[in-house]
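Student: Fold the stuff below for me.
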Amino acid sequence: MLSGYRVSSDRQEMDLEAIHAFISSTYWAEGIPKETLKKALDNSLCFGVFTSEGKQVGFARMITDHATFAYLADVFITEAHRGKGLSKWLMQEVHNHPSLQGLRRILLATRDAHNLYQQYGYAPLSSPATFMQKWQPDIYKK
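Tutor: Okay, here's the model as predicted:
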């Protein structure tokens, strides 16, 4: 626990406005419609980082079947709150969550946070040729 902050996985606490404001301007989901993001959150295990005043300053979500597989997505800490260890604490809370124990595989995609995720056991795909994707990077720009 970090003084002045808390992590919650209570979906009712997630601030859709704050999450959308950040995620809709990222390289991975630029322009995502708010309703699309709401649907994604409604169907994911969500984690928020909040100040002691209740302001949401971080987020992560796991898309999962709660038994064998999960995909980590939409991880962020707002710029004003970076450098305090919040992303590491958030990752610890995510990976310690009871619903995410015993999973065979957890995937993620990142362009710039490899060092963070390596601390939690993530590594490049051992056999990338076995993975395929259907990728539509400009889908929110239509």
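Student: switch to C-alpha atoms for all contacts and neighbour counts from now on
Tutor: Fine.
Student: Strands of this structure, start to end?
Tutor: Using DSSP state E, the strands of the chain run over residues 5-8, 45-51, 56-64, 69-77, 105-108.
Student: next one: the second one to chain centre, how far?
Tutor: Between the centre of strand 45-51 and the centre of its host chain there is 9 Å, according to C-alpha atoms, centre = their mean, to the nearest Å.
Student: structure for this one too, so we can compare:
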Amino acid sequence: MPDGYTLSDDPARLDLDVVWSLLREAYWGRWRERADVEAAVAGSWRVVGAYAGTEQVGFARAVSDGVDFAYLADVIVAPAHRGRGLGTRIVETMVDGGPGADFRWTLFTRDAHEVYRRFGFTEPGPMAMERPSRRVAVR
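Tutor: Okay, the predicted model is just below:
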């Protein structure tokens, strides 16, 4: 773990003000209203928060059937804490360090492919299909 940071999958520890603040600046989250973020967090199968002391500085969530499939979403680290391996540790904790370690995982990213490849993510094969959101086009 990068020095001075802890990770927790306790949803009660999340600071939704921080989660909202981080996600409203992310290219994939700018369209979401605060209520959307709160509903997404509440409906998630698992969450992981990253903390510097008591301050939340990172976040990720997953949606899953709890049996064999999970979708990784909203992995983000506060700008002042980037470049220290914290995002990698969040992904490792979520994907390999919990109850979904043996699941098939999916995710969407525009710019972090190399981070996810370290955990076995690859471009989808011929069996994968996607129906884009009708609410927003991610740019």
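Student: separation between residue 107 of structure 1 and residue 88 of structure 1?
Tutor: Counting by C-alpha to C-alpha, to the nearest Å, the gap from residue 107 of structure 1 to residue 88 of structure 1 is 17 Å.
Student: Let's have the strands of structure 1 in JSON lines, adding mean neighbour count and distance to residue 16 of structure 1.
Tutor: Formatted as JSON lines, the strands of structure 1 follow (neighbours: other C-alpha atoms under 10 Å; distance: least, C-alpha to C-alpha, whole Å):
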{"stretch": "strand 5-8", "mean neighbour count": "18", "distance to residue 16 of structure 1": "14"}
{"stretch": "strand 45-51", "mean neighbour count": "23", "distance to residue 16 of structure 1": "11"}
{"stretch": "strand 56-64", "mean neighbour count": "23", "distance to residue 16 of structure 1": "10"}
{"stretch": "strand 69-77", "mean neighbour count": "19", "distance to residue 16 of structure 1": "13"}
{"stretch": "strand 105-108", "mean neighbour count": "14", "distance to residue 16 of structure 1": "22"}
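Student: Of those strands, which is nearest residue 138 of structure 1?
Tutor: Residue 138 of structure 1 sits nearest to strand 69-77 of all these, at 16.8 Å, using C-alpha to C-alpha.
Student: and that closest one, what does it pack onto?
Tutor: strand 56-64, helix 86-96, strand 105-108 (3 or more C-alpha pairs under 8 Å, 6 or more residues apart in numbering; DSSP states H and E).
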